[in-house]
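*Asks:* attaching a predicted model along with its sequence, questions to come.
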Amino acid sequence: MIGGSVFLGRAIVEEALRQGHDVTTFNRGRSGEDLPGVTAVRGDREVPADLEALAAGREWDAVVDVCGFTPRVVAASARALSGHASTYAFISSISAVSDWPAERVDESAPRWECSPDAGPDDGDYGVLKAGCERAVEHYFDGNALNIQPGLILGPWENVGRLPAWLRRIAKGGRVLAPGDPGLPMQLIDARDIATFTLDQAAKGVNDRFLLTGPAGNTTFGRWLGDCVEATGSGAELVWVEDRFLLDHGVEPWTELPLWNPVTPGEVGAWDVVTEKAEAAGLRCRPVGETVRDTWDWLKDQDHTALENRLPSWKRHGIAPEKEARILSEWDAR
C-alpha cells in the first residue's frame, strides 16, 4: 500500500488484514497512524532513494496506490516497483473521465488527455488523474488495474462531506436541505471499494472500472433522512429550491455537501453505468448502513482536532448565521 493510513487507504488495509494478507505500507507517517499488523516502511514517494529502499529485496503480489495525484510521481513509483509485483492497482477518480458529469458514462467514455510524465501544473485534478492512470499502464511491467471511484463515503472520511451533514443534523432544529428530496444519487462506501479492489488485484485483472453505487441506491431526501435517524436528533429538514439557494449565494458541493444543481443539457453527477463492475463482483451495502457506521465513528471523535488535521473539513458546511438567514427569507417568500 502506497499510503494506507487514512480513509480509503485505511479501509483497503483493514480489509486486506481481515482477509489474512501480509501488508506492507509505504508512507511518510504524517497523515495518520498505520494499522496494527502491517509492516510499515517510512519514506516519501517523491524521493528516488526512498523508492529504491522500498523495493530492494522485496516482492509482493500486488501494489495498491491510493495517494497518487501527479503523473510523473506515479510514474516513478510504477518504474521502481515494476518487477517487484504482478499487479499495480491505482485508485483514480471518475473525474478522469472527460464526459463526466455532462453525460452518462461507462468505461468506454474517453479520459482526459494527459501525458504519463505530466507535472502538477499540467492540469486540474481530473486531468492529472487520467495522466496517473496512463503512467501505471505505460511504466509498470505487469497488470494495470485502474479504479475510478465516484463519490466515496464511510467511516474515517477525511474529506468532510458526510461528517458535515451529520454534525449539523446532530444539532437538531430546522436544517437547510437543498433542492429536490427525490433526486436519485449514486454513493459508495470506501469499504466496498476496498473489497472490490483487493478481489480484482488477487485475480490479476488488467482493466479499468468505474466504481460507484448502483443508480438510485438512495435519494437526497432518503440520505439526509438516514442522517436524522442515525443521530437521533429529530432535526427538521426544510427543502429549499435550487434557484433560491443559488440566488442567495450558496456554494454547491461545499456549503451544502453533495448538492450540485444540474446545468441544463447535462445529466449530472448521479448517472454512471456500473454494470461492468457489478458483473466483476462489486457489491454495495445500503447507504443507510454507511451513514450509521460513519456516525458511530464520528460521534466520539474530537472534531476540533480533526478539523486542525484535515483542512478539507473546514471547507464543508454552511455558516449557522447564513443558514438561518436563508431559512428566514425562504419562509417569508
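*Replies:* Cool, got the structure.
*Asks:* from here on, just use CA atoms for contacts and neighbour counts.
*Replies:* Fine.
*Asks:* name the residues that touch the helix or strand where residue 276 lies?
*Replies:* Element membership of residue 276, judged by DSSP states H and E, is helix 275-279. Helix 275-279 has contacts (C-alpha atoms under 8 Å, 6 or more residues apart in numbering) with 107, 209-211.
*Asks:* try it again with 7 Å
*Replies:* 209-211 (C-alpha atoms under 7 Å, 6 or more residues apart in numbering).
*Asks:* so which bits of the longest helix that the chain contains are buried?
*Replies:* Using DSSP state H, we find that the single longest helix of the chain is helix 125-139. Of the residues in helix 125-139, 126-139 count as buried by neighbour count, 16 or more other C-alpha atoms under 10 Å.
*Asks:* same deal with stretch 225-239?
*Replies:* 225-231, 233-235, 237-239.
*Asks:* restricted to strands, list these.
*Replies:* In this view, the buried residues of stretch 225-239 that belong to strands under DSSP state E are 237-239.
*Asks:* the structure to be compared is supplied as follows:
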Amino acid sequence: MRLLVLGGTDFVGRAFVDDALERGWHVTTLNRQTRAPELGVESLRGNRWESDGLAELKGGRWDIVVDTWSWAPVAVRDAAAQLADSVDRYVYVSSRSVYESPLPAGATESAPLVESSPDLTEAEYPQAKRGGEIAAMEHFGDRALLLRAGLILGPNENIGRLPWWLGRAARGGDILAPGPADLGIQYVDARDLAAFGLDAAAAGLGGPFDIVSPPTATTMSDLLGACLAATGSDARLHWVDPAVILDAGVEPWTQLPAWLPPGELHDTLHGSDPSKALAAGLRIRPLRETVDDTWSWLQSLGGDAPQREDRPRLGLDPEVEARVLADQGFADRVSDLQRNE
C-alpha cells in the first residue's frame, strides 16, 4: 500500500506514519520539513498556507491519503480537489466537535451537525473540522473516511492533557482530584485511532465514525490512579465535589485536563456511543498501557513535553490547587508549598 500523510511529524499524523511503516507500507509525507523525517519515509516539502503548497504532489499516486488539518477548511478543499484522481481513499481526522452542542448521552453519528462550508478561510474549531469533512466528501464521496475523534491521548501528545496529569502525579503531595471518582471519561490512544483509520480505509470503508472508548469503561479514578502507578508517586488524591471546584473558579477541561463535571457538557464530550466504530474493528488498548507509554516517552525527553503553538498550556496553578484543598481541610499541601518557598 502507498500512503500519503499531509503533515506526519506531530502527534496524530506521526501515529499514522509509524503504524504504516510497521505494516511495511510505502509512506510519503508532505509538510514544511521543520523536523527530520522518520527513517524510511519519502518526505516532500509543502506549506498548505501557500498557494503552491501542494505542488510536489503533482504526478504522484497513492492508495490512501491521511489529512489531520484543523484550521481553515479551504486547505482540505484544495488538497481533496487536487488528489481526487490520484488517491483512492481520503481519511480525514475530524472531531466529535462537529456535532451541535449540547448532545445527549448516547448520541451517534446521526446527531445534528454544525453548519459550515469548505470555502471558509477562517473558522472556529467545530466549523473548521466540519468544513473539512464537507470538502473531503465533495471530492471523494463514499471514498472519504471521516474519523470523528474524541479526547486523544498517548505518546507524542503535544496538547498537554495527559502529560500534565503525569507531571502533577510525579510532583507528589496532595492532589486535587476532580470528582466524582467514578465519573466516566472517553478517550482514544492516537495509535488506536491510526490503526483503525488505516484498517478501515484499506477495507474500503467510508463515512463518519465516532472514535472513542465506550462511555462507562474508564473513569477519572482510573486515569489518576494510572498516573500515580506509572510515575511511582506516593501522592495523595483528594476527591473534591464538582460544585466546590466550579465555585472556586477552576475551569474544567483546561485547568483540570480531560475532566468535565456531570451535566450537558460532560454528556456531549464523554457520552458518545461508539458502537459503529467498535463493530467495524476499533480496538481500544487498556488505559494503563497508554499512560505507561506516555510516561516513558516523557522520560525520554527529560520530562518536557512538546507544546503546539496554537494551543494554550493546560493545568492548574499550584497556588489555586493549594487554596481549594485548604478550604476543604487538606492543609498539608499548603504547608508543603510554604516550606518550598
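*Replies:* Sure thing, it's come through. This is a predicted model, so every value here is computed, not measured.
*Asks:* just give the TM-score of the two.
*Replies:* Scored against TM-score structural alignment, normalised by the length of the first structure, the superposed chains reach a TM-score of 0.92; 327 aligned residues with a C-alpha RMSD of 2.0 Å.
*Asks:* what's the ChimeraX syntax to select whichever of the contacts of helix 275-279 of the first structure are buried?
*Replies:* In ChimeraX, the members of the contacts of helix 275-279 of the first structure classed as buried (16+ other C-alpha under 10 Å) are selected with the following command:
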select :209,210,211
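*Asks:* one step back: quick check: the helix holding residue 276 of the first structure compared with the second structure, mean distance?
*Replies:* Superposing on the second structure and averaging over aligned pairs (mean C-alpha distance after the TM-score superposition for the first structure), helix 275-279 of the first structure comes out at 0.8 Å.
*Asks:* what comes up buried for that helix?
*Replies:* Buried residues in helix 275-279 of the first structure (16+ other C-alpha under 10 Å): 275, 277-278.
*Asks:* and these, which is closest to residue 193 of the first structure?
*Replies:* Nearest to residue 193 of the first structure among the buried residues of helix 275-279 of the first structure: residue 277, at 10.4 Å, using C-alpha to C-alpha.
*Asks:* ok, that closest one to residue 230 of the first structure distance?
*Replies:* 29 Å (C-alpha to C-alpha, to the nearest Å).
*Asks:* helices of the stretch 1-150 of the second structure, start to end?
*Replies:* Ranges of helices within the stretch 1-150 of the second structure are 11-22, 74-83, 125-140, based on DSSP state H, counting those that start in this stretch.
*Asks:* pipe the ones you listed into CSV and attach distance to residue 179 of the second structure per row.
*Replies:* CSV is the format used below for the helices of the stretch 1-150 of the second structure (distance: least, C-alpha to C-alpha, whole Å):
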stretch, distance to residue 179 of the second structure
helix 11-22, 29
helix 74-83, 39
helix 125-140, 28
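*Asks:* who wins for proximity to residue 116 of the second structure among those helices?
*Replies:* helix 125-140 (5.2 Å).
*Asks:* that closest one against the first structure, how far on average?
*Replies:* Mean deviation for helix 125-140 of the second structure: 1.2 Å (mean C-alpha distance after the TM-score superposition for the first structure).
*Asks:* so what touches that helix?
*Replies:* Taking contacts as C-alpha under 7 Å, 6+ apart, the residues outside helix 125-140 of the second structure that touch it are 70-73, 76-77, 80-81, 84, 90, 92, 94-95, 97-98, 114-118, 144, 146.
*Asks:* rerun that using 6 Å as the cut-off
*Replies:* The contact list for helix 125-140 of the second structure (C-alpha atoms under 6 Å, 6 or more residues apart in numbering) reads 71-73, 76-77, 80-81, 84, 94, 97-98, 116-118, 144.
*Asks:* among these, give me the pair with the biggest separation.
*Replies:* Between all members of the contacts of helix 125-140 of the second structure, the farthest pair (by C-alpha to C-alpha) comes out as 84 and 97, at 25.9 Å.
*Asks:* which one of those two is surrounded by more residues?
*Replies:* residue 97 (20 against 17; other C-alpha atoms under 10 Å).
*Asks:* can you tell me what the more buried one aligns to in the first structure?
*Replies:* When the first structure is aligned by TM-score structural alignment, residue 97 of the second structure is paired with residue 95.
*Asks:* now its match: how far from residue 126 of the first structure?
*Replies:* In terms of C-alpha to C-alpha, residue 95 of the first structure sits 4 Å off from residue 126 of the first structure.
*Asks:* before we move on, what about residue 85 of the first structure?
*Replies:* 27 Å.
*Asks:* do the same with residue 105 of the first structure
*Replies:* With distances taken as C-alpha to C-alpha, residue 105 of the first structure is found 15 Å from residue 126 of the first structure.
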